[in-house]
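[1] A structural model of the following input is requested.
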Amino acid sequence: MTKKKIGILGASGYTGSDAVRLLARHPNAEITALTANTHAGKTMSEVFPHFFMLDLPRLVEWEKVDWTRLDAVFCGLPHGTTQEIIAAVLKANPGIKILDMSADFRLRDEDSYAQWYGHEHRAFELQGEAVYGLTELYREKITAARLVACPGCYPTAVLLALVPLAKAKLIDVDDIIIDAKSGVTGAGRGLKQNTLFSEAGEGLSPYSIGSHRHSAEIEQEIGVAAGSAVTVNFTPHLIPMARGEFCTSYVKLNGATPDDLRAELEKAYANEPFAHVTKKGVLPQTQNVRGSNYVQIGVVADRIKNRAIVLSTLDNLVKGSAGQAIQNMNLMFGLPETTGLEQIALFP
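    From the prediction side, this is the model:
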């Protein structure tokens, strides 16, 4: 197969740079355009020195890219800045494939988007064709899509752990508590006081309590699985490590046992290349998936009667972002889903 010509919007961010890292060794991809308006004119290795060995195009403003020459574009821009740019890219090249790693097309309801993101959607005419890019749940739709809205990192970990259980009605979807922790790359590369080493290191801090925007994605997709509106209790934390994510979900059982939950998850992911359910007594750990596209899920009985604890972990920049986007790109181009993504976790 001729290599697909790939562009990356927002290549100077963490998700954009991890897309570069993975695509640089993808046998069917050729990176031909990289944008970063604030770093325009620089080489990628000036922004990320670990790319010193790669022959990559220089960073340019997005307006200067000839989109008609590209087969696919990955978007690593912040939410709110993506919608109009993607609309312009699709106008220039209606046949291009869009892998959006921002939040701009994840929510199907226009009012919900405005509520959670503080402004009206600026390209809602495209929302109807956007497919929510959680690969294990929407594989067939992704394969036929032009615009894929790749999920957030927290929703990916939580939904892979809970959607099969909600669909099978093994848990009470009105009683879900999610305690989530992410490495500081989840907060982006911009200068923020709370992510300075002296403030984030050697400590654990909650943020966006009761109001984190990923709650909307989690509720949307669990609601689809359950067939009813859902509200979850979701609290995220920043943990002092660069990458990685761990979600602990506390659930009430619907006449099931923790072993039933594990069996349902094993059935759901029996043929999945990247979703792994641990054996009874084996606990997921962030170091088991660091740098890889794998997600690890475990189930433990709570000592409180009729409750269980579902654990899930992934690398927030890979399966939680760029890796899952590439997994979806592979589907969209009819490639083996695992192409370019079979890296083993980096341990220790």
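[2] contacts, neighbours, all on C-alpha from now
    Noted.
[3] measure the residue of the chain positioned farthest from its centre to residue 251 for me?
    The centre of the chain is farthest from one residue, residue 305, which by Cα atoms, centre = their mean lies 33.4 Å away. Distance from residue 305 to residue 251, counting by Cα to Cα, to the nearest Å: 11 Å.
[4] Likewise for residue 275?
    Between residue 275 and residue 251 the distance is 20 Å, computed by Cα to Cα.
[5] swap in residue 147?
    Per Cα to Cα, residue 147 is found 33 Å from residue 251.
[6] Among the two, which residue is more densely surrounded?
    residue 147 (26 against 23; other Cα atoms under 10 Å).
[7] Tell me if I'm right that the more buried one and residue 141 touch.
    No - Residue 147 is beyond contact range of residue 141, at 10.4 Å (criterion: Cα atoms under 8 Å).
[8] list the residues that contact both of these two?
    Taking Cα atoms under 8 Å, 6 or more residues apart in numbering as the criterion, residue 147 and residue 141 both touch residue 131.
[9] Spell out the secondary structure type for the residue farthest from the centre of the chain.
    When classified by DSSP: H, G, I helix; E, B strand; the rest coil, residue 305 comes out as coil.
[10] quick one, helices of this structure?
    Here the chain has its helices, by DSSP state H, at 14-23, 44-47, 83-92, 110-117, 135-143, 153-167, 197-200, 214-226, 258-268, 323-332.
[11] neighbouring contacts of the longest strand seen in the chain?
    Using DSSP state E to define each element, the chain has its longest strand at strand 171-183. With contacts defined as Cα under 8 Å, 6+ apart, strand 171-183 is touched by 154, 158, 165-166, 222, 226, 230-254, 256, 316.
[12] Only whichever of these are buried, select them in PyMOL.
    Only the buried entries of the contacts of strand 171-183 go into this PyMOL selection, using 16 or more other Cα atoms under 10 Å:
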select buried, resi 154+158+165+166+222+226+230+231+232+233+234+235+236+237+238+239+240+243+244+245+246+247+248+249+250+251+252+253+316
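[13] Show me which residues of the longest strand of the chain are buried.
    Using 16+ other Cα under 10 Å as the test for burial, strand 171-183 gives 171, 172, 173, 176, 177, 178, 179, 180, 181, 182, 183.
[14] about what we covered before: quick one, what contacts the residue farthest from the centre of the chain?
    The contact partners of residue 305, by Cα under 8 Å, 6+ apart, come to none.
[15] quick one more, to check against the first:
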Amino acid sequence: MRVSVLGATGYAGAELLRILYNHPHADVVHITSESHTGEPIAALYPHLRGRYDLTLESMKDIERIGADSDFVFIGLPHGHAMAVGKALANMPTRIIDLGADFRFDDTETYEAWYHVPHTYKDAPRVYGLAELHRGEIKNAKIIGNAGCFTTASILALAPLAAAHLIDPQTIIVDAKSGVTGAGRGPKLGNHFPELYDNFRAYNACHHRHTPEIEQEVGRLLGEQTIINFTPHLVPMGRGILATCYATLKGNATPELVDAAFERQYGKEFFIRLLGRNGYPSTKEVRGSNFCDIAWHIDERTHRVIVLSAIDNLVKGAAGQAVQNFNIACGFPEKTALDVVPMYP
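    Alright, predicted model coming up:
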């Protein structure tokens, strides 16, 4: 398959190139960057030296790039993928967007949280979280790759929601991310003296991944769901640990909770269940497409606490995009992703 990466100089774009290099059925033919047009990718990311000799192009001629590609991966900030989708609407080219433009069923929700107008409201899109939407992803024209915080949180909550074991109005997600989740652009809060030896929350009550979690968990529950989501920034390069809380319904027992996770994920290669009372950690999934999940039951408060760990750049971005690509193309889902996590 001939594939192109728009926005190849972001962390997710570079991670895509790293993974796709080892994909036996993907040939990267175009990479773009508006700020580094004309430069070789290895000049910006020396770890790709000797592996890619491609020069960064402008995406101003997106029709030409699209016509030369079977798939286009979009690694651009929100607000840019809609124009690409419209430009390629009448071509057979398929799209996997790592941004937020095609993640929502309701474009009004997107507009309310992202504060930009949605210019492609009738886009034929599917939510790109493979473990929940595999059948729809297979034939989708546009796949809206799930976000990083959302992947960790939705996968943690999905078995409980699908089994109707939790009260949908009691869900709290407390998640921590490495600094690569904030992108490659320089920001004061990511400056080494500000970040090192520090740990802080941000965007409490207003983080844009909140409605994405609500959409998918609500879909499984069959009713509208409102959650509290608070993200935190951790002084590490990559990784997410999500701690999700919910009140169990009256009939929910520890055994029913255990069975729900086994039923949902027992045959999923990229979900590793640590079981009741386990403790996932970010280092144990680093550089991989795995999501490690464990759960605890507080019988005193009748709450369940689910812990999930992912690499935000792999299962939370580029790896998940390649997993969706494999499904869409009919390749084995593990292709280019069956790697052991890096440790320590």
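[16] now the buried residues of strand 171-183 of the first structure as CSV including distance to residue 133 of the first structure?
    Below are those laid out as CSV (distance: Cα to Cα, whole Å):
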residue, distance to residue 133 of the first structure
171, 24
172, 25
173, 22
176, 23
177, 24
178, 21
179, 23
180, 21
181, 22
182, 20
183, 22
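[17] Mind picking the two most distant members of those?
    Distances among the buried residues of strand 171-183 of the first structure were taken as Cα to Cα; the most separated pair is 172 and 183, at 29.5 Å.
[18] State the number of residues packed around residue 106 of the second structure.
    As a measure of burial, residue 106 of the second structure has 11 neighbours, counting by other Cα under 10 Å.
[19] just residue 130 of the first structure next, same as before
    By other Cα under 10 Å, the residues close to residue 130 of the first structure number 24.
[20] Span of stretch 20-30 of the second structure from start to end?
    End-to-end distance for stretch 20-30 of the second structure: 13 Å, by Cα to Cα.
[21] according to the alignment, that stretch goes to what range in the first structure?
    Stretch 20-30 of the second structure corresponds to residues 23-33 in the first structure, going by TM-score structural alignment.
[22] before we move on, what about stretch 304-312 of the second structure?
    The aligned range for stretch 304-312 of the second structure is 308-316, by TM-score structural alignment.
[23] Pull out the buried residues from that stretch.
    Going by neighbour count (16+ other Cα under 10 Å), the buried part of stretch 308-316 of the first structure is 308, 309, 310, 311, 312, 313, 314, 315, 316.
[24] One more: stretch 63-82 of the first structure?
    Neighbour-count burial for stretch 63-82 of the first structure [16+ other Cα under 10 Å]: 65, 67, 70, 71, 72, 73, 74, 75, 76, 77, 80, 82.
[25] Make a markdown table out of these and add distance to residue 47 of the first structure.
    Converted to a markdown table, the buried residues of stretch 63-82 of the first structure look like this (distance: Cα to Cα, whole Å):
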| residue | distance to residue 47 of the first structure |
| --- | --- |
| 65 | 19 |
| 67 | 23 |
| 70 | 23 |
| 71 | 25 |
| 72 | 23 |
| 73 | 20 |
| 74 | 18 |
| 75 | 18 |
| 76 | 15 |
| 77 | 16 |
| 80 | 24 |
| 82 | 22 |
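[26] nearest to residue 194 of the first structure, of those residues?
    residue 77 (20.8 Å).
[27] Show the contacting residues for that closest one.
    With contact set as Cα under 8 Å, 6+ apart, residue 77 of the first structure has these partners: 9, 10, 13, 101, 102.
[28] Can you give me the neighbour number for residue 301 of the first structure?
    15.
[29] Assess the claim that it and residue 311 are in contact.
    No - between residue 301 of the first structure and residue 311 there is no contact under Cα under 8 Å: 11.1 Å.
[30] returning to that earlier point: redo the helices of the first structure as TSV? Include distance to residue 53 of the first structure.
    Shown next, in TSV, are the helices of the first structure (distance: least, Cα to Cα, whole Å):
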stretch	distance to residue 53 of the first structure
helix 14-23	11
helix 44-47	8
helix 83-92	30
helix 110-117	39
helix 135-143	31
helix 153-167	29
helix 197-200	28
helix 214-226	36
helix 258-268	41
helix 323-332	21
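[31] give me the stretch of the first structure that stretch 216-236 of the second structure matches.
    Under TM-score structural alignment, the match for stretch 216-236 of the second structure is residues 221-241.
[32] what span of the first structure lines up against stretch 181-199 of the second structure?
    Using TM-score structural alignment, stretch 181-199 of the second structure pairs with 186-204 in the first structure.
[33] ok now the matching stretch, how far from the chain's centre?
    20 Å (Cα atoms, centre = their mean, to the nearest Å).
[34] got it, and stretch 45-61 of the first structure?
    The answer for stretch 45-61 of the first structure is 24 Å, by Cα atoms, centre = their mean.
[35] And stretch 312-322 of the second structure, by the same measure?
    Taking mean C-alpha positions (Cα atoms, centre = their mean), stretch 312-322 of the second structure and its chain are 6 Å apart.
[36] Contacts for it, please.
    11-13, 15-16, 19-20, 73, 96, 98, 128-130, 145-149, 151-152, 177-178, 180-181, 238-240, 287-291, 310, 337.
[37] and that stretch, which residues are buried?
    312, 313, 314, 315, 316, 317, 318, 319, 320, 321, 322.
[38] Then stretch 82-101 of the second structure?
    Neighbour counts over stretch 82-101 of the second structure (16+ other Cα under 10 Å) mark 82, 84-85, 88-89, 93-101 as buried.
[39] May I ask which two of those residues are separated the most?
    93 and 100 (19.4 Å).
[40] Dump the contacts of residue 77 of the first structure to JSON lines, plus distance to residue 286 of the first structure.
    Listed next are those as JSON lines, based on distance: Cα to Cα, whole Å:
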{"residue": "9", "distance to residue 286 of the first structure": "28"}
{"residue": "10", "distance to residue 286 of the first structure": "26"}
{"residue": "13", "distance to residue 286 of the first structure": "22"}
{"residue": "101", "distance to residue 286 of the first structure": "22"}
{"residue": "102", "distance to residue 286 of the first structure": "23"}
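[41] ok, so of these, who is nearest residue 27 of the first structure?
    Scanning the contacts of residue 77 of the first structure for proximity to residue 27 of the first structure, where the rule is Cα to Cα, the winner is residue 9, at 20.8 Å.
[42] quick one: what's aligned to that closest one in the second structure?
    Matched to the second structure by TM-score structural alignment, residue 9 of the first structure sits across from residue 6.
[43] quick one: its match and residue 77 touch, right?
    No - counting by Cα under 8 Å, residue 6 of the second structure sits too far from residue 77 to count as a contact (10.6 Å).
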